[in-house]
Every structure is written in C-alpha cells, then in structure tokens.
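# model this:
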Amino acid sequence: MQDHTGTTQDQIQDLSIHDQYELAEQRYLELQELAGEVQSQIHDGDWAAPSVGSEINPRMGSSLGRAPEGATKNNSYYFDVFRTYAPAEDEDLHDIIRQTSDDWADRGWQISIEKIDNRTFLNATTSDHYWFELAENTHNDQLHFRGHSPVYWVTDYMELGRATQQRREAQNEAADEWPVADQSSETRRLFQPGEHRPFPAWEIID
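Sure thing, here's the model as predicted:
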C-alpha cells in the first residue's frame, strides 16, 4: 500500500531510522513552507504561534480520517501547524474567510464551508493531500489557521517520536539555536508567515 507520496511500506522498511528522520525533516519543512505561503495570502504580518514549540513532533497518522488504508498507530505519521491572527477592528472575519475561500478555490483545492455553533470553518484539501482550515473564534474575534501534512509511512512511529523528542530537548538546551518559546499570552513571540521552529539536526545528539 502506498502513502500519499507514492511510497510503499516495503520501501520504508529498507531505510534506517536516520534516513527516516531526515525524510521527516524534509516533510516538516515542506508543510511549513506551504503553510507560510497560504498564511501570507490571508495576512502578511504577525501571527501568534501557540504550538510552535511542539510542531516538530510527528503526530500519529492513523488519527486522521485521511490516512491511507492500513495506517495504524505504529506505522504512520503526519505534521501539523497552528497559528492565530486577530484582525483589525475594521476587518470583518467573514469577509476574510470568503476571500480565502475564493483564493483556495482558484488554486484548484477541494474546499468546504461549515457552520458549527455559530462559527464558520473553511476547509481545503490540496491535490498533494495537504489539509488546511481557517476558522473564526467568536469568543475573541480571532482567526485560527491549521494545517496538516499528508500521512507518511514509518517503520516505527514510537522510535521516530523518541528520536525527535530527544533532539528537541537537546535543541531547547542549545538556546543559541532555538530560544525556548515563551508561553505567556502577554509576551509570547509573534511569527511571520513561514517562520517556524528549526527541525533539530540528527547530529545534535552525539
């Protein structure tokens, strides 16, 4: 069975954990690059990034309804991204969502719009199986932007997760490479579209 990149489970079995880690890095960067491009069309300025510190951690692929057939909690993963933006008082959330819907449709993406509890959710799936959502938060007049990569095969999800977590911790200790994210809502750092936490190098651990 192939994942959304056309890679089979047998092909992944031939790769070392080092090789699979480097593949994961490439896929993380591809998601962040595309998400940044999409964000900039919505708002080419500052976004809050509440989960930026953990976005390098792969998520369990089988938890997504879009996972390929045969995906389990042990053999697949994906990456996600989450940003929030508070439009100016003279900007209407619904106008931004409508314009974004038009932009995504112009890209040829498959889109849907839902109303849930008085909130509007715009979803899109790309031809490459990336998924994006723009939703309004009526409690604080913010827009929430989410993105998921396609689901990928891995020989051992837990092993990849441990390798990433160990290097994330080492990266946190090397504050010159990555300043640990400030989680205070008042002083939290803002991020430009496409700005993201660097994926920790395999070699950061001896």
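
# from here on, contacts and neighbour counts on C-alpha atoms
Noted.

# quick one: the helices in this structure?
9-13, 17-42, 93-106, 157-173 (DSSP state H).

# Redo those as a markdown table? Include mean neighbour count and distance to Ala48.
Putting the helices of the chain into a markdown table (neighbours: other CA atoms under 10 Å; distance: least, CA to CA, whole Å) gives the following:
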| stretch | mean neighbour count | distance to Ala48 |
| --- | --- | --- |
| helix 9-13 | 15 | 36 |
| helix 17-42 | 18 | 12 |
| helix 93-106 | 16 | 17 |
| helix 157-173 | 17 | 20 |
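
# Name the nearest residue to Thr125, sequence neighbours excluded.
Nearest residue to Thr125, sequence neighbours excluded (CA to CA, 6 or more residues apart in numbering): Trp131, at 4.5 Å.

# was I right about the one you found contacting Asn123?
Yes. Assessed by CA atoms under 8 Å, Trp131 is found in contact with Asn123 at 7.3 Å.

# measure Leu93 to Thr100 for me?
From Leu93 across to Thr100, the span is 11 Å (CA to CA, to the nearest Å).

# on that earlier part again, between the helices of the chain, which one is closest to Phe191.
Checking the helices of the chain against Phe191 by CA to CA gives helix 17-42 as the closest, at 10.1 Å.

# Next, the second sequence, to be compared with the first:
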Amino acid sequence: MGKKILVLTGSPRVGGNSDLLAAAFVEGAKEAGHAVHVFAAGRANIGGCRACNACFSQNRPCVFEDDFSRLDSYLREAEVIVLASPLYWYDFTAQLKAVIDRLSAYTGRGILQIKESALLLCGAVEEREKFAGAIEVYRLITQGSLNWTDRGIVLAPGCGDKGAILGHPALEEARALGKSI
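As a prediction, the model looks like this:
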C-alpha cells in the first residue's frame, strides 16, 4: 500500500513553474501507488502565526478562522510532506512560510504522522548556490526541529518566466523523486 503524501505549493501564480514541478512529482508518486493531495497554499487565505498560544483550545489547530483549518485532516493523515515553492528573495514564498509557521500548533502534541519530507524549488536565478538559504531553512525545520527524514531536494534554476521550466531536467528529477518515495 502506498503512502499518504501532502504537497504544499507556495506560488500565487496558477500554473507557474513550481506548480509544474509539483505536478511532475505528483505524477511520479501516483505511478508508484501513493495517495497524493495538493494544497495550493500560495493561493489560500492563510495568515501568519500570531503567537497567541491558543492552538487547539477550540478543537481546531488555530483559533483564527482561515484556510489553514482546511489543512488539518490532511496534515494529520500525511506520512510525507512536500514543499514546492518558487524562490522569493532566496527563500520560500510568504504564503508557504505562513503555513510552515502555523505548523507550530502541532509540535509536541504527537498528532502528526509525517515522517518524511521533500523540497521542490525553482527560481529565476541561475546559480544553484542562491538556493542555499531556502534549503537551510527547510533542513532546520524538517530535520532539526521535526525530525523528519529528507527524501530529496529538486532545484530548477533559471526558471523565472511562466513556463520556463518546460523541458528543464528538474521536471524529470521531480517525477523520479515522486516514484522513489
């Protein structure tokens, strides 16, 4: 039986390069028999964490009502979480970071089944080293704080304009990563 995978996409641009990168991953994961749910965090109405410490006080992850509450069941069931984002100033988009920050509601509660993670990044920059900041943040969160196993990182440099990723080798890398989970 396959794994339950949650893919969080961070781009506000519909059908953009990171969406296409995520779609390639999903294709590979489904071919391998996994159940995949994609949540478009970049187009959702999710505010940042307000550090009110009222998490789960009203039988939901956050007392503030927004689209984050739609994620709860998927977060609870997922065994693998995949972050897919364009590079904005050498980091994830603000929309994806808001979701990541709101995960703090779950820490230390033994609620999440997530054990593994992967990262898919694209950006206009050509130099792979300019992705280092986002990769470091990903590793600090997933491996440092949450103790998840990293299943892989796919980078797609040189992909700024919409559709620039078409024909890029990162699409096949993402598909292969999806199959390998």
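
# Next, the TM-score between them, please.
TM-score for the superposed chains, counting by TM-score structural alignment, normalised by the length of the second structure: 0.29, backed by 87 aligned residues with a CA RMSD of 5.2 Å.

# re the thing from before, please work out how many residues are found near the residue nearest to Thr125 of the first structure.
Neighbourhood size, Trp131 of the first structure [other CA atoms under 10 Å]: 22.

# now swap in the one 4 residues further on and tell me
Using other CA under 10 Å, Ala135 of the first structure has 22 neighbouring residues.

# nearest spatial neighbour of it, skipping sequence neighbours?
Phe121 (4.4 Å).

# other SSEs contacting the longest helix belonging to the second structure?
Using DSSP H, we find that the single longest helix of the second structure is helix 17-31. Other helices and strands packing on helix 17-31 of the second structure, by 3 or more CA pairs under 8 Å, 6 or more residues apart in numbering; DSSP states H and E, are strand 4-9, strand 35-40, strand 80-86, strand 116-122, helix 169-180.

# So for Ala29 of the second structure, which of these sits nearest?
Comparing these by CA to CA, helix 169-180 comes nearest, at 4.0 Å.

# report the angle between the axes of that closest one and strand 116-122?
Calculated by axes from the mean of the first three to the mean of the last three CA atoms, to 10 degrees, helix 169-180 of the second structure forms an angle of 170 degrees with strand 116-122.

# Which positions in helix 169-180 of the second structure come out as buried?
Within helix 169-180 of the second structure, the residues scored as buried using 16 or more other CA atoms under 10 Å are Ala170, Leu171, Glu172, Glu173, Ala174, Arg175, Ala176, Leu177, Gly178, Lys179.

# which residues are contacting that helix?
Residues outside helix 169-180 of the second structure that contact it (CA atoms under 8 Å, 6 or more residues apart in numbering) are 20-22, 24-32, 120, 151-152, 154-156, 165.

# again, only using 6 Å
Helix 169-180 of the second structure is contacted from outside by Leu21, Ala24, Phe25, Gly28, Ala29, Ala32, Ala156, using CA atoms under 6 Å, 6 or more residues apart in numbering.

# which two from these end up farthest apart in space?
Spanning the widest gap among the contacts of helix 169-180 of the second structure are Ala32 and Ala156, at 22.9 Å by CA to CA.

# which one of these two has more residues nearby?
Per other CA under 10 Å, whichever of Ala32 of the second structure and Ala156 has more neighbours is Ala156, with 28 against 17.

# do you know how far the nearest residue to the more buried one once chain neighbours are set aside is from Ala94 of the second structure?
Distances taken as CA to CA, 6+ apart place Cys122 nearest to Ala156 of the second structure, at 4.4 Å, with adjacent residues excluded. For Cys122 of the second structure, the distance to Ala94 of the second structure (CA to CA) stands at 15 Å.

# Could you check which of the two is surrounded by more residues?
With neighbours defined as other CA under 10 Å, Cys122 of the second structure and Ala94 compare such that Cys122 has more, 29 against 18.

# What about the closest residue to Tyr138 of the second structure other than its chain neighbours, how many residues nearby?
The shortest distance from Tyr138 of the second structure to any non-neighbouring residue, by CA to CA, 6+ apart, is to Leu119 (7.6 Å). Leu119 of the second structure has 23 neighbouring residues, counting by other CA under 10 Å.

# and of the helices of the first structure, who's closest to Tyr85 of the first structure?
For the helices of the first structure, the distance to Tyr85 of the first structure is smallest for helix 17-42, at 9.6 Å, taking CA to CA.

# returning to what we had before: turn the helices and strands packed on helix 17-31 of the second structure into CSV, including distance to Tyr138 of the second structure.
As requested, those are exported to CSV (distance: least, CA to CA, whole Å):
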stretch, distance to Tyr138 of the second structure
strand 4-9, 13
strand 35-40, 18
strand 80-86, 9
strand 116-122, 8
helix 169-180, 17
